[in-house]
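**Q** Build the 3D model from these lines:
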Amino acid sequence: MPPVRDDDGRVSEDFLALARAAVDTEDAPALIGLAGDLHEADVADLIESLESDRRVPFVRLLGEEFDYAALTELDEAVRLAILDELPNDTLAEGIGELDSDDAVYILEDLQPEDQAAILEQLPYPDRIQLQRSLDYPEESAGRLMQTDFIAVPPFWSVGQTIDYMRDAEDLPETFHEIFVVDPGFRLIGAVPLDKILRTKRNTKISAIMTDDPETFKATDDREEVARSFERYNLVSAAAVDDAGRLVGMLMIDDIVDVIQQEAEEDLRGLAGLGDEEISDTVLVTARSRLNWLVVNLGTAVLASVVISLFEGTIEAMVALAVLMPIVASMGGNAGTQTMTVAVRALATQELDARNMWRVLRREVLVSLLNGVALAILVGLCAWLWFDSVGLGVVIASSIVVNLFFAGLSGLLIPVALEKMNIDPAIASSVFVTTVTDVVGFFAFLWIAALWFQLPL
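**A** The predicted structure follows:
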């Protein structure tokens, strides 16, 4: 059998060809032998590598050997397309085998009537657990948590706890700590597994538990939870309800997914791409991008209006039209640099009221220093190019002015948008570009009109 992946980490062409052939000939045993034992991430990559009309037959042919956890690794558009074509009873059977967090991840993509139909076919305890998770807000920790966990009373001994875990049939697939609860199921402590293994059997759990474990409310925003996991190097943590009762367990693998998703959202937002996926159709992608392109068109018109105010100046000295784009481009790049730093700092809460003025002062000074360095370089080039010292002075001065405003707007605009509860990752670039274009054109043409005494 050929390797699943080639040297570049992609699904190998030989392996993909065998999968295609098995799907086309409806050879279930061959497909099961090929993909039945693959890791869920490899199955997901294989599905995405297949043509769209082969994906659902691939899932159906694998039957009970298909790990529905692979659906959580797919691009949203691919996952939704597969879910739309699979019957609810098939989905219920597959989802019933998953950890609760993975099951919720799939269920939340379905229509409410399909969710209800699938939940109705699950055992009552599983149904209640999943419904409770789905009742939490979409971006909350409650949607991430596993509802399977180990909880013991504080008066149990280490030996009792170990024997209980050995005898239990419904343990979580993976866990790193045991939670300690009182009779009302309120969380009072936690014990890492390594501490249990190092402790004598007759020792009470209360003697080795951590009295103040890291805990999150199920209603907490998932991004805040991910930030705490990153800050405190957590591997798992308890999720509790508003009364402090233990309702779930948060695991690092789900938190890593959140961190990656949030980073991708910020990156796409800076480019005005919204939440599009690489698997989206042409129509969906075009519609997603069009909105921000229209907004950019409006800002471009504003910059053109500023240029039109200096029609006479440009007509009197054509060289100005040649050099104008340099000023705007340098300001736009400098503003984007500052804006990217600011958006990321806001997302990670590294930028707040306590250090904003210090960061603003730093960014403005950096912009001024870079502005002076670039002004000297561009000014000399303009002087030699057009044999005009005055033109060199004009463009040098306008670059310094524009880079100053680039640094200022690159920080203040994301901060202002954050204060107005507008996502700075999505909206900042349009406003920063507008400022640098308008200021750049205006400064350059106005200084040129004054220096050369040209008509406006």
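**Q** When you work out contacts or count neighbours from here on, use the C-alpha atoms and nothing else.
**A** Noted.
**Q** tell me how far stretch 219-235 is from the chain's mean position?
**A** Remark: stretch 219-235 is offset 14 Å from the chain centroid, using Cα atoms, centre = their mean, to the nearest Å.
**Q** any residues touching that stretch, and which ones?
**A** Applying Cα atoms under 8 Å, 6 or more residues apart in numbering, the external contacts of stretch 219-235 come out as 136-137, 139-142, 144, 176, 216, 241, 251-252, 255-256, 258-259, 262, 348.
**Q** Here is a second sequence; please produce its structure as well for comparison:
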Amino acid sequence: MSEAELPDIDEARETGLDEDDRLKPAFVRAILDAVEAGDNEGANALVEPLHAADIADLIEIAPADMRASLAAAISERIDGDVLAEMNDWVRDALVDALNPRQLADIAGELDTDDAVAIIEDLDEEDQRAVLRALDPDDRAAIEEALSYPEESAGRLMQRELIAVPEHWTVGDVLDYLRADDQLTTDFWEIFVVDPAHRPVGTCNLSWVLRTPRVVSMTDVMKREQTLIPVDMDQEEVALRFQKYALISAAVVDPSGRLVGVVTVDDIVHIISQEAGEDALLMSGAGDGDINEPIRDSYQARVRWLIANLFTAMLASGIIAAFGGAIEQMVALAVLMPIVASIGGNAGTQAMAVAVRALATNQLTKSNTLRTVRREILVALMNGLTIAVLLGSGAALLYASPMLGMVIASAILLNILVAGLAGVLVPVVLERLEQDPAVASSVFVTMVTDSMGFLAFLGLAVLSGLVTMG
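**A** Sure thing, here's the model as predicted:
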């Protein structure tokens, strides 16, 4: 590319983000063109004003075969904050290209939780190499975090926090914060601990700044606090933050000692991640990440399609059993998909409500029966409405009041069954300690399709509208 063909850096930089703070295609293209032309200085000039999250987006948006060269061209801009914001699949690919010393330097810049997120997915040999290259204090903190289960509070928490003895005054705390330049600089809560390092209270930084120096911390602090067990699942941690409107919370080990803190910025990420995972699991789409390797996406999706194949064969078997009846009246074949489709949609609605309620602890053993009754009532109202509309339409279209009554009865019955299955299938899976988001859709679809065909064709035979022969 000639010098005349290189992008106008000033113009591209000024218009890099659109009104929704997303990178514009022309801006991305300008950076990639500069990289391809070997103009690393121009690429860096474009990237220079971007936030770490935008740089992470830039690398994710770039074609897979250009990410390595792009990262090399703007390597001075890629730090721990950029890697922490990056998509897991893209980050793993870039991390594999870095040597242990580079990774150690990046990890040393980050809070413990972000450093762990980068190191935990490395091969065991690479993990050991990176840990050896870290400073002793950082290595000890990260090794401790890696000893906790994945997706637990121990992996999520930061070790960087402010904890002070309960006998200190506000003045002691202020002097300590000003004198020790090794303390973390990003905090808004101070934890008060007893001699065994167990948290006895918490105090907002603003309270300390507005309180006279002579006042004891025990007189300023709030004794009621939400403590997070170190082995608690991150989804449960997020629910506690949501329920109690927390900004941060102390993490304690089995003996009650303060070992870390979870902050709301981590929880926002977890809530988004868990919500996305549930939606994708319900659809059988695996991780559902556009950066996921094609082979991994195939393996994640095909097993559920195979499961759906076998459940669909059950519905097909029901249709085959009524083959003679269908031959006598073409309208049955025309109307059957409507019964199954509407029942499936009703089941999906109830299932989505139940899975979300289970995920947020709104649906528990104490209110399961009440929830089931509620969904049955909603299904009954929906079923009556659709039954009247569909039954009337079928009776008029085919000049057969009996056909209208049959399909109205079938749709009402199928929607009732769909509402019941939509709640009970996720609840049963949850009671069996299985993720209700994973397999609920397969079972609910099987129930609604099979019941829809069976109810419609069976009622048609029972009513004398058609015969089995």
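**Q** mind listing which of the contacts of stretch 219-235 of structure 1 are in strands?
**A** Of these, the ones assigned to strands by DSSP state E are 216, 251.
**Q** Which of the contacts of stretch 219-235 of structure 1 are buried, as a ChimeraX select command?
**A** Buried members of the contacts of stretch 219-235 of structure 1, defined by 16 or more other Cα atoms under 10 Å, are picked up in ChimeraX with:
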select :136,140,141,142,144,216,241,251,252,255,258,259,262
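**Q** Among the contacts of stretch 219-235 of structure 1, name the ones in helices.
**A** 252, 255-256, 258-259, 262 (DSSP state H).
**Q** any chance of those residues in TSV, plus distance to M420 of structure 1?
**A** As requested, those are exported to TSV (distance: Cα to Cα, whole Å):
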residue	distance to M420 of structure 1
I252	32
I255	27
V256	29
V258	24
I259	24
E262	20
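**Q** Going by distance to D387 of structure 1, which of these wins?
**A** E262 (51.3 Å; Cα to Cα).
**Q** counterpart of that closest one in structure 2?
**A** Following TM-score structural alignment, the counterpart assigned to E262 of structure 1 within structure 2 is E274.
**Q** State the distance from that match to F453 of structure 2.
**A** Noted for E274 of structure 2: a distance of 36 Å to F453 of structure 2, by Cα to Cα, to the nearest Å.
**Q** which stretches of structure 2 form strands?
**A** Counting by DSSP E, structure 2 has strands at residues 163-165, 189-193, 199-204, 227-229, 248-252, 258-263.
**Q** so stretch 319-332 of structure 1 corresponds to what in structure 2?
**A** Going by TM-score structural alignment, stretch 319-332 of structure 1 lines up with residues 331-344 of structure 2.
**Q** what about the match of E262 of structure 1, distance to L280 of structure 2?
**A** To L280 of structure 2, E274 of structure 2 is 10 Å away according to Cα to Cα.
**Q** And L363 of structure 2? What does it align with in structure 1?
**A** With TM-score structural alignment as the criterion, L363 of structure 2 lines up with L351 in structure 1.
**Q** Around the closest residue to that match other than its chain neighbours, how many other residues sit close by?
**A** Spatially, and ignoring its direct neighbours in sequence, L351 of structure 1 is nearest to A345 (5.2 Å; Cα to Cα, 6 or more residues apart in numbering). Residues near A345 of structure 1, counting by other Cα atoms under 10 Å, number 13.
**Q** How about V388 of structure 2?
**A** By other Cα under 10 Å, the residues close to V388 of structure 2 number 17.
**Q** likewise A141 of structure 2?
**A** Neighbour count for A141 of structure 2, taken as other Cα under 10 Å: 17.
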